[in-house]
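1. below is the structure, and that's it, no one-letter string:
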């Protein structure tokens, strides 16, 4: 889907420095100063318009959430949502997740969420998938021992690929749902895409992968 350009997006991002952290590399290892507490940090890579991360933050006030979104024209909607909910335990980053290790130190993050990531269906683009081994290595380096990656998608091929990738990397896979909305899983917070795809009758796939031997 082609994004509509919003030439005013950067100005809005700059105007909301209380929500979007400018120069996040300066806070590597010091995110407790940003949030003003030592609560666990959960990050969402590809936060979209912010529905999931705000919903999670509302349900979990003792957890700090950071939404990462590289598209300026999308993150502006997440800014509005965070602002409207007046949540103090959510911040956003307008950066590329390829550089995660520049923003977080070892053991600084407790959990990574990957929700409805771009499936990059062509085989030659597999290295761009957020569950490719190089991304898993980056997650492993910033999360605590036995840190987790939680994945949701409506794309069966991406889900199958991710299960294989997690397993090949040596991760423990838990709570696999092949039809999340018709399962007994409790506490699900839907994303915008999840609502859209579910309404179309698409099955939602979900799993949790745990790093081991750290």
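-> Cool, got the structure. Because the structure is predicted, anything quoted here is derived from the model rather than measured.
2. please make it C-alpha for all contacts and neighbour counts, starting now.
-> OK.
3. in the protein, where's the longest strand?
-> If you go by DSSP state E, the chain has its longest strand at strand 143-153.
4. spatially central residue in this structure, please.
-> For the chain, the residue sitting closest to the mean C-alpha position, by C-alpha atoms, centre = their mean, is residue 44 at 1.7 Å.
5. that one sits in which helix or strand?
-> If you go by DSSP states H and E, residue 44 is part of strand 41-45.
6. also this one, for the comparison:
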């Protein structure tokens, strides 16, 4: 799907520093100060237009959330949701998710969400998949001990690859669903892609994995 460029998006993101954190590298290790509480922090890498992260923040006020998206023309839609109905436990970062260690210290984050990530199906692009081992190390470096990754996709190939990658890295598989919308999983909050794919009858895959203290 072609991304519609919004040349005004970058300026709009700069106009709302209370929602879109500017210079997040200066807050590394101090996110509780940014949110002004000691609640656990969950992040979504590749938050898109923000439907999922906004829904999670609204449903769980006792948890802080950060939506991370590098495309300013996309994340501006997430900003619009917050402007319309502000949530004190939700912030946005317009950054590249491959550089998380620049913005988060060890133990800053309790959970990472990966939703409908680009499958990069060609073998030569394996290292770009957000569940490749180098990314798993990246998440480990910012998560608390026994931190978790929650992963959803409509792509069976990526899901199977990710389960192998998680297992080979030594992560504990806590939950696996091969057909989320026909399971007994409760309180599922959908992304925009999830709504579109599931409405076509496509199967949604989901898993929860946990790092184990070494």
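-> Arrived safely, thanks for sending. Since the model is a prediction, treat every value here as computed from it, not as a measurement.
7. returning to what we had before: what's the strand holding residue 44 of structure 1 packed up against?
-> strand 64-68, strand 109-115 (3 or more C-alpha pairs under 8 Å, 6 or more residues apart in numbering; DSSP states H and E).
8. which residue numbers in structure 2 does the longest one align to?
-> Read that as strand 109-115 of structure 1. Mapped onto structure 2 using TM-score structural alignment, strand 109-115 of structure 1 spans residues 109-115.
9. how big is the offset of that stretch relative to structure 1?
-> Stretch 109-115 of structure 2, aligned to structure 1 and superposed, deviates on average by 0.2 Å (mean C-alpha distance after the TM-score superposition for structure 1).
10. outside of that stretch, which residues touch it?
-> 40-47, 130, 139, 142-144, 147-153, 191 (C-alpha atoms under 8 Å, 6 or more residues apart in numbering).
11. so what's the gap between that stretch and the chain middle?
-> Centroid separation between stretch 109-115 of structure 2 and its chain, computed with C-alpha atoms, centre = their mean, to the nearest Å, is 5 Å.
12. show me what contacts residue 176 of structure 2?
-> Each residue near residue 176 of structure 2 by C-alpha under 8 Å, 6+ apart is listed here: 205, 206, 207, 208.
13. of these, which belong to strands?
-> Per DSSP E, the contacts of residue 176 of structure 2 map to strands at 205, 206, 207, 208.
14. out of those, the closest to residue 99 of structure 2 would be?
-> residue 208 (22.8 Å; C-alpha to C-alpha).
15. give me the number of residues near the closest residue to that closest one other than its chain neighbours?
-> Computed as C-alpha to C-alpha, 6 or more residues apart in numbering, the closest residue to residue 208 of structure 2 that is not its neighbour in sequence is residue 150, at 4.5 Å. The tally of other residues near residue 150 of structure 2 (other C-alpha atoms under 10 Å) stands at 17.
16. wait, residue 150 of structure 2 touches residue 209, no?
-> Yes - here residue 150 of structure 2 lies in contact with residue 209, judged by C-alpha atoms under 8 Å, at a distance of 6.5 Å.
17. can you tell me which of the helices and strands packed on strand 41-45 of structure 1 is packed in deepest?
-> Among those, strand 64-68 has the highest mean neighbour count (mean count of other C-alpha atoms under 10 Å), at a mean of 25.
18. which element follows that strand toward the C-terminus?
-> helix 72-85.
19. which residues does the next helix or strand after that following helix contact?
-> Once the chain leaves helix 72-85 of structure 1, the next helix or strand it forms, by DSSP H and E, is strand 90-93. Strand 90-93 of structure 1 is contacted from outside by 18-22, 24, 53-54, 57, 64-70, 79, 82, using C-alpha under 8 Å, 6+ apart.
20. drop anything exposed from those residues.
-> Neighbour-count burial (16 or more other C-alpha atoms under 10 Å) applied to the contacts of strand 90-93 of structure 1 gives 19-22, 24, 53-54, 57, 64-70, 79, 82.
21. show me the contacts for residue 159 of structure 1.
-> 153, 205, 206.
22. one more: residue 35 of structure 2?
-> Residue 35 of structure 2 touches 64, 88, 89, counting by C-alpha under 8 Å, 6+ apart.
23. trace the second one over to structure 1, please.
-> Under the alignment (TM-score structural alignment), residue 88 of structure 2 maps onto residue 88 of structure 1.
24. and that match, how far is that from residue 138 of structure 1?
-> 27 Å (C-alpha to C-alpha, to the nearest Å).
25. one more: residue 28 of structure 1?
-> 14 Å.
26. before we move on, what about residue 159 of structure 1?
-> 20 Å.
27. residue 65 of structure 1 now?
-> 18 Å.
28. ok, residue 80 of structure 1 next?
-> 29 Å.
29. also residue 53 of structure 1?
-> Residue 53 of structure 1 is 21 Å from residue 138 of structure 1, by C-alpha to C-alpha.
30. quick one, what contacts residue 101 of structure 2?
-> Residues near residue 101 of structure 2 by C-alpha under 8 Å, 6+ apart: 138, 141, 142.
31. now distance to residue 11 of structure 2 and neighbour count too, for the residues you listed, in JSON lines please.
-> Below are the contacts of residue 101 of structure 2 laid out as JSON lines (distance: C-alpha to C-alpha, whole Å; neighbours: other C-alpha atoms under 10 Å):
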{"residue": "138", "distance to residue 11 of structure 2": "30", "neighbour count": "16"}
{"residue": "141", "distance to residue 11 of structure 2": "32", "neighbour count": "18"}
{"residue": "142", "distance to residue 11 of structure 2": "29", "neighbour count": "23"}
